[in-house]
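Asker: here are the coordinates; sequence isn't available:
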């Protein structure tokens, strides 16, 4: 068994164990393999091993990799500059990092030009870290209300990044708060909003995220570099 195959097997087993603990179905968890800085041959091997979703942080890498594996589902998970929106709209299945209003307007404008709707996740800075992108929890309601003006954007869930902590258990309150926010806003109805997904949890803390309700986990190093 190759290193990659072994890593994947371990990650899937960890997902299953976390689901078992939380009384959830592992089939409901979308595994997005974070393939930044990973060469295309390795990505293709991961695809052959059953990984169908890949996440990239940089538009430049996405542009280079998508044509080499167009049958995969590509996700934009990093901070997105407005001038790069034109390069990915229509090419990725989901933008995880909608974190400001002018970006929403630009995505909507590009989507309208292509006569399509674009799925996005609203990035929320639960931990309040200054160096992290994302809107404040207090601004979520206003953002969801305002998105009704943008007819080519769909907000299909929330995304957050927990602080990098030595003990993954310490990230639990962050994940729990995001799940509570989704629960709160699911009880209301907003045009162009359907909160299906919580994208949270990475290599160091994805089990905790799953226990707290993550539907999408973004895992890079545990798959591609081992632990």
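Answerer: Here it is on my side, so go on. Keep in mind that what you see is a predicted model, and the values were worked out from it rather than measured.
Asker: Going by C-alpha atoms from here, please, whenever you check contacts or count neighbours.
Answerer: Will do.
Asker: Toward the C-terminus, what is the element adjacent to the longest helix seen in the chain?
Answerer: In the chain, assigned by DSSP state H, the helix with the most residues is helix 3-22. Next helix or strand after helix 3-22 toward the C-terminus (DSSP states H and E): strand 30-34.
Asker: in the chain, which spans are strands?
Answerer: 30-34, 53-56, 73-76, 94-98, 118-123, 153-159, 193-199, 216-219 (DSSP state E).
Asker: which helices and strands does the longest helix of the chain pack with?
Answerer: helix 206-211, helix 221-224 (3 or more CA pairs under 8 Å, 6 or more residues apart in numbering; DSSP states H and E).
Asker: okay, now the one to match up with it:
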């Protein structure tokens, strides 16, 4: 099945899921995670109507963004300090910022290219040792530091749920949504208005994320692979 059919099926299912939990599908952005495919596959995805793409390597992000500069590019991978200028040069939104030491480096890189870099703070809601991200209790302090920088705009939070148990995933996503809402009360009106994004949910569990309030879902295998099968609810 080509990408176009996978993508349309996903949009149709998104509409059904949103209807089931009282949400507008227009409030949820589908990010096609293109990290495993080449530029021609991304071109086909663009032709099918996709315009938001997720990459986890700065070099491939740069290559694809140069080939398709009209699309919106999301950086979703691990951040290496020395790669921050390359990430800033090509990413519209960075989903995976969690090291406080990276804030000043993102600010300087963004200032150098004349932009304000939109970022999300990555949160390890589940507490799994294998996952990166801030502990929920530490997010407020990092956010308070981040909003001091004039070339960074914190747009919200990101998380990854444990795989294999959709009930646990739902709990994780609900926890991130509650944390986002709590943190907004500590921000100025202008900052709180911008701090509205929840990037959560992937191919296996995006439906649970949508009902928990996700504004972005990151879907790769379910769009680009013919062998992916969604788990039962």
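Answerer: That came in fine, so what should we check first? Note that the coordinates shown come from a computational prediction; the quantities given were computed from them, not determined experimentally.
Asker: what's the residue most central in space within the second structure in contact with, if anything?
Answerer: What sits nearest the mean C-alpha location of the second structure, by CA atoms, centre = their mean, is residue 199, with 4.1 Å. The neighbourhood of residue 199 of the second structure, defined by CA atoms under 8 Å, 6 or more residues apart in numbering, consists of 95, 156-159, 214-218.
Asker: how about the residue sitting furthest away from the middle of the second structure, what does it touch?
Answerer: In the second structure, residue 1 marks the outermost C-alpha relative to the chain mean, sitting 25.7 Å out by CA atoms, centre = their mean. By CA under 8 Å, 6+ apart, the contact set of residue 1 of the second structure is residue 226.
Asker: Residue 150 of the first structure -> the second structure?
Answerer: Under the alignment defined by TM-score structural alignment, residue 150 of the first structure is paired with residue 149 of the second structure.
Asker: ok, that match to residue 210 of the second structure distance?
Answerer: Residue 149 of the second structure sits 31 Å away from residue 210 of the second structure, going by CA to CA, to the nearest Å.
Asker: Also residue 20 of the second structure?
Answerer: 10 Å.
Asker: what does residue 146 of the second structure give?
Answerer: Distance from residue 146 of the second structure to residue 210 of the second structure, by CA to CA: 27 Å.
Asker: which of the two has more neighbours?
Answerer: A direct count of neighbours by other CA atoms under 10 Å for residue 146 of the second structure and residue 210 places residue 210 higher, at 26 against 21.
Asker: I'd guessed the more buried one sits against residue 16; true?
Answerer: No - the criterion here is CA atoms under 8 Å, and residue 210 of the second structure misses it with residue 16 at 10.9 Å.
Asker: just to revisit the earlier point, and the longest helix of the first structure, what's buried?
Answerer: 4, 7-8, 11, 15-19 (16 or more other CA atoms under 10 Å).
Asker: now stretch 206-224 of the second structure
Answerer: Buried, per 16+ other CA under 10 Å, within stretch 206-224 of the second structure: 206-224.
Asker: number of nearby residues for the match of residue 150 of the first structure?
Answerer: 16.
Asker: Was I right to think it contacts residue 105?
Answerer: No - contact criterion CA under 8 Å: residue 149 of the second structure and residue 105 do not qualify, at 10.4 Å.
Asker: which residues sit in contact with residue 211 of the first structure?
Answerer: Each residue near residue 211 of the first structure by CA under 8 Å, 6+ apart is listed here: 18-19, 21-22.
Asker: again, only this time at 7 Å
Answerer: 18-19, 22 (CA atoms under 7 Å, 6 or more residues apart in numbering).
Asker: now residue 125 of the first structure
Answerer: 132-137, 160.
Asker: So which of those belong to helices?
Answerer: Under the assignment DSSP H, these contribute nothing to helices.
Asker: quick one: which of those is most hemmed in?
Answerer: Among the contacts of residue 125 of the first structure, residue 160 has the most neighbours (other CA under 10 Å), with 25 neighbours.
Asker: and that residue, how far is that from residue 49 of the first structure?
Answerer: Distance of residue 160 of the first structure to residue 49 of the first structure, computed by CA to CA: 28 Å.
Asker: And for residue 149 of the first structure?
Answerer: Following CA to CA, the distance that separates residue 149 of the first structure from residue 49 of the first structure is 42 Å.
Asker: do residue 33 of the first structure as well
Answerer: Taking CA to CA, one finds residue 33 of the first structure at 12 Å from residue 49 of the first structure.
Asker: give the contact list for whichever residue in the second structure pairs up with residue 186 of the first structure.
Answerer: Counting by TM-score structural alignment, residue 186 of the first structure corresponds to residue 184 in the second structure. Taking CA under 7 Å, 6+ apart, we find residue 184 of the second structure in contact with 192, 195.
Asker: Run the chain-centre distance for stretch 35-50 of the second structure.
Answerer: 18 Å (CA atoms, centre = their mean, to the nearest Å).
Asker: Give me the residues contacting that stretch.
Answerer: The contact list for stretch 35-50 of the second structure (CA under 7 Å, 6+ apart) reads 3-4, 34, 54-56, 64.
Asker: Tell me which two of those residues sit farthest apart.
Answerer: Distances among the contacts of stretch 35-50 of the second structure were taken as CA to CA; the most separated pair is 4 and 56, at 22.7 Å.
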